[in-house]
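Enquirer: got a predicted structure plus its sequence, pasted below:
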Amino acid sequence: MYLLYTHNDLDGVGCGIVAKCAFGEKVEIRYNSVGGLNLQVERFLEKGKKKNYLFITDLSVNEANERGIDEFVKSGGKVKLIDHHKTALHFNEYSWGIVQVEYDNGKLASATSLFYEYLIQNGLLQPTKSLQQFVELVRLYDTWEWERHGELQAKRLNDLFYMVSIEEFEEKMVERLAGDAAFSFDEFEEKILDLEEEKIERYVRRKKREIVQAKIHDHYVGIVHAESYHSELGNELGRENPHLDYIAIMNMGGKKISFRTIHDHIDVSEIAGRYGGGGHAKAAGCSMTEEAYRLYVAGSFPIEPMRADAFKNKFNLKNSEFGSLYENRKEQSLFIFNTDNGWAIDVDGSELDESFSTFEEAERHAKRHYAVWLARDEVYIGYLMEQMSARRTRSLALV
């Protein structure tokens, strides 16, 4: 008998679907949250049934279970832990650990792709065209390579996953992957996925108005409360606010925090690790510990939401040769303009000592340190008229 303990997201359930294709009714699958795995493993080790073969995928065990598994395997038990998270690399020190973050060709690995390849290499599964395509879609979505390559089918697969129960999704996929035809969605699924896409767009648009900016542990963070569509929301908020180091999404009902970043120099798995969580460099999560609650929820509660940049302007434009005007809730005016020495920032009539080589660097500084947004055209015109009037007054005073 085979046992599979795996995560309850698309990548984890992808492992379950692959296991069903390989073992049929000879496998018992249990889908777990990050916090639920260790209790399952403890119970398995207590029973000590060496005739069962345990696979653990897309999740890591704690130190106690790590020692317990190692002793169990040394005494003749059969366990394989297959994962792709950087925080799990130390399991490669054991004979029962298989952890790989990326392939030799530079592609990022997923738990589903690693498990699929393991089963094929060990003669436990016959590859098919449809199964290979399914596994690749899961990998593309879980690693976020789908966006870079424009593989919308991967995102739609994840959307479908969250629209039905795990049991229904698993049943649908196992049945669909039984043949060797190309993987595709049926007509009904295409229709409801189109509707879901519209729903996601409306949800993200609403949440954009609720994001707040805070400084936490030397990072500038965008904080928003949301229970759905974390990946889409985190990615969109990150792209619209590149001055923020990462986005933190609060799920108060689930008492969890999701972290997302678009930057290569930020590793949110390290941030999640501070609170007992983990994940990938650009997507990670943790339970809402007391410290995390204090920093991300209580600490940010009094902060007003960020204002979006004016987007219908004809005159006050970014990177303008005439300068760009920004404002904030403190009623400060920041004017970014080009000089012979680069880009400069004027704050309420006083020019900062620091200069910047590009407009983007100047804007990033202004947004991070002053929480500003691009002002509307009428404010910009009023500002320029005021500056011209002040300059004329100074000129007359010198005559």
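Expert: That came through fine. Residues are numbered from 1 along each chain as shown.
Enquirer: from here on, just use CA atoms for contacts and neighbour counts.
Expert: Fine.
Enquirer: neighbouring contacts of the helix or strand containing Glu168?
Expert: Per DSSP states H and E, Glu168 falls inside helix 166-176. For helix 166-176, contacts defined as C-alpha atoms under 8 Å, 6 or more residues apart in numbering pick out Val13, Gly16, Ile17, Val18, Lys20, Cys21, Leu160, Phe161, Phe183.
Enquirer: my guess is Lys20 contacts Val27, does it?
Expert: Yes. Using C-alpha atoms under 8 Å, Lys20 is in contact with Val27, at 6.8 Å.
Enquirer: ok, structure two:
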Amino acid sequence: MYRLYSHNDLDGVGCGIIAKIAFGPEVLVRYNSIGGLNYQIERFFERNHKDDYLFISDLSVNEENEKRIEDFVKSGGEAKLIDHHKTALHFNKYEWGEVTVEYEDGRLACATSLLYGYLKENNKIEPTRTLDEFVELVRQYDTWEWEMNDNNEAKRLNDLFFMISIEEFEERMVERILSRESFTLDDFEEKILDMEENKIERYLRKKKREMVQTFIDGHCVGIVHAESYHSELGNELGKTCPHLDYIAIINVGGKKISLRTIHNNIDVSEVANQFGGGGHAKASGCPLTEDAYHLFLADVFHLEPMRPDAFKNIYNLKESNRGVLYENREEEKFFIFPITDEEWIIEWDGLHINESFSYFVDAERYVKRNHSAWLVRDEGYVEFLMENVMTMKKKMYSWEETAEMNDKTFAYPSKDDHEDGKTLYR
């Protein structure tokens, strides 16, 4: 008998589907959360399944179970741990460990593709075109290559996974892989997925308005509470708010945190590891521990949600040479404008911030990270410009009156005669 303990996401269930195709009724599959695996492994050894082949995929065991597996193998048992997270690389020191983050050709690995490769190498499964296509869809989704490759079919496969039960998904995929010459979703699945996409869009719009922003351990973090669509939400918020280093999605009911980033220089698996979790550099998760609760919930409870940028503007547009206006909840105004082709400056309530930026995006990042500001709607922008024009006109008029009076005495004011000489002197 084969026993497979795998993760309960698409990649983990993909491993279960591969195992059932390879071993049929001779395999028993159990899907687990990150925190639930070790309990299952403990039960495996307590019940003395010494004649069963132990498979673990897409998850890692703790130190106690690591030692149990090593003793099990040394005493003649058979086991294999297959994973693709860099936090699990230390298992490669064991004969029973096989952890690969990236293939030699540069493609990122997933647990489903690694298990499939292992079973093919050991003549435990017969490869087919349909099976190859299914495995590649899972791999591209789990590594987020689907977005780079614009492979929407991989994303829709994951959407379908979350729309139906694991048992039904597993049954549908096994039957499809065994009976078809090519892997595709059927018409009914496509129809319900179209309906689901509309639902997801509404959900994402709502959650965007609920996100708060703070700094945690030097990282600028967006925090939002959500029970569903964590991957879609993390990806959308990351793209909408690129000034954030990563997104933390809190599921209080499930007592877990999902971490997502779009930046290559940020590794959220390191953040997750601090709280007993792990995962990929750009997508990880961890349990909602007491320390995590204080950092991501209690300490930010008083914060107001971020306001989204205005999105129907005609005049107040990002990178505009006429200047771009932002505002925050303290009603402070930040005006970003170019003084040369390669230098942008920021005026904060009329005062120049003592720093310039080579690109608009850098200036905007500064304003958003440090002041939680948003792009103002057109009407606010026009009002701001009108007020500034009137201020300049009044100053100019005041200067001309002064000059006219000095004309009568044949004396003109110098730049030093005025408090704001740079504005009045000409």
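Expert: Done, it's in. These figures come from a predicted structure and were not determined experimentally.
Enquirer: before we move on, the earlier item: how far apart are the helix holding Glu168 of the first structure and its match in the second structure?
Expert: Comparison of helix 166-176 of the first structure with the second structure after fitting gives an average deviation of 1.0 Å (mean C-alpha distance after the TM-score superposition for the first structure).
Enquirer: report the buried residues of the longest helix anywhere in the second structure.
Expert: Ranked by residue count under DSSP state H, the longest helix found in the second structure is helix 378-407. Neighbour counts over helix 378-407 of the second structure (16 or more other C-alpha atoms under 10 Å) mark Asp378, Tyr381, Trp399 as buried.
Enquirer: before we move on, what about stretch 262-275 of the first structure?
Expert: So for stretch 262-275 of the first structure, counting by 16+ other C-alpha under 10 Å, buried means Ile262, His263, Ile266, Asp267, Val268, Ser269, Glu270, Ile271, Ala272, Tyr275.
Enquirer: how long is that stretch from one end to the other?
Expert: Distance across stretch 262-275 of the first structure, first residue to last, is 21 Å (C-alpha to C-alpha, to the nearest Å).
Enquirer: ok, Glu190 of the first structure to Ile200 of the first structure distance?
Expert: Distance, Glu190 of the first structure to Ile200 of the first structure, by C-alpha to C-alpha: 15 Å.
Enquirer: show me where the stretch 201-350 of the second structure has strands.
Expert: 212-216, 219-225, 246-251, 256-260, 278-279, 283-287, 324-327, 333-340, 343-348 (DSSP state E, counting those that start in this stretch).
Enquirer: now distance to Glu136 of the second structure too, for those strands, in a markdown table please.
Expert: Output for those, formatted as a markdown table (distance: least, C-alpha to C-alpha, whole Å):
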| stretch | distance to Glu136 of the second structure |
| --- | --- |
| strand 212-216 | 36 |
| strand 219-225 | 31 |
| strand 246-251 | 27 |
| strand 256-260 | 22 |
| strand 278-279 | 19 |
| strand 283-287 | 19 |
| strand 324-327 | 44 |
| strand 333-340 | 45 |
| strand 343-348 | 45 |
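Enquirer: to Trp374 of the second structure, which of the ones you listed lies closest?
Expert: Nearest to Trp374 of the second structure among the strands of the stretch 201-350 of the second structure is strand 324-327 (5.2 Å), distances taken as C-alpha to C-alpha.
Enquirer: now that closest one on the first structure. Mean distance?
Expert: Taking mean C-alpha distance after the TM-score superposition for the first structure, the mean distance separating strand 324-327 of the second structure from the aligned residues in the first structure is 0.6 Å.
Enquirer: from the contact counts, what lies against that strand?
Expert: Applying 3 or more C-alpha pairs under 8 Å, 6 or more residues apart in numbering; DSSP states H and E, we find strand 324-327 of the second structure packed against strand 333-340, strand 374-375.
Enquirer: ranking those strands by burial, who's on top?
Expert: Among these, strand 374-375 has the highest mean neighbour count (mean count of other C-alpha atoms under 10 Å), at a mean of 22.
Enquirer: any chance you could list what contacts that strand?
Expert: Outside strand 374-375 of the second structure, the residues that touch it by C-alpha under 8 Å, 6+ apart are Arg307, Pro308, Asp309, Ala310, Asn316, Val324, Leu325, Tyr326, Glu327, Asn328, Lys368.
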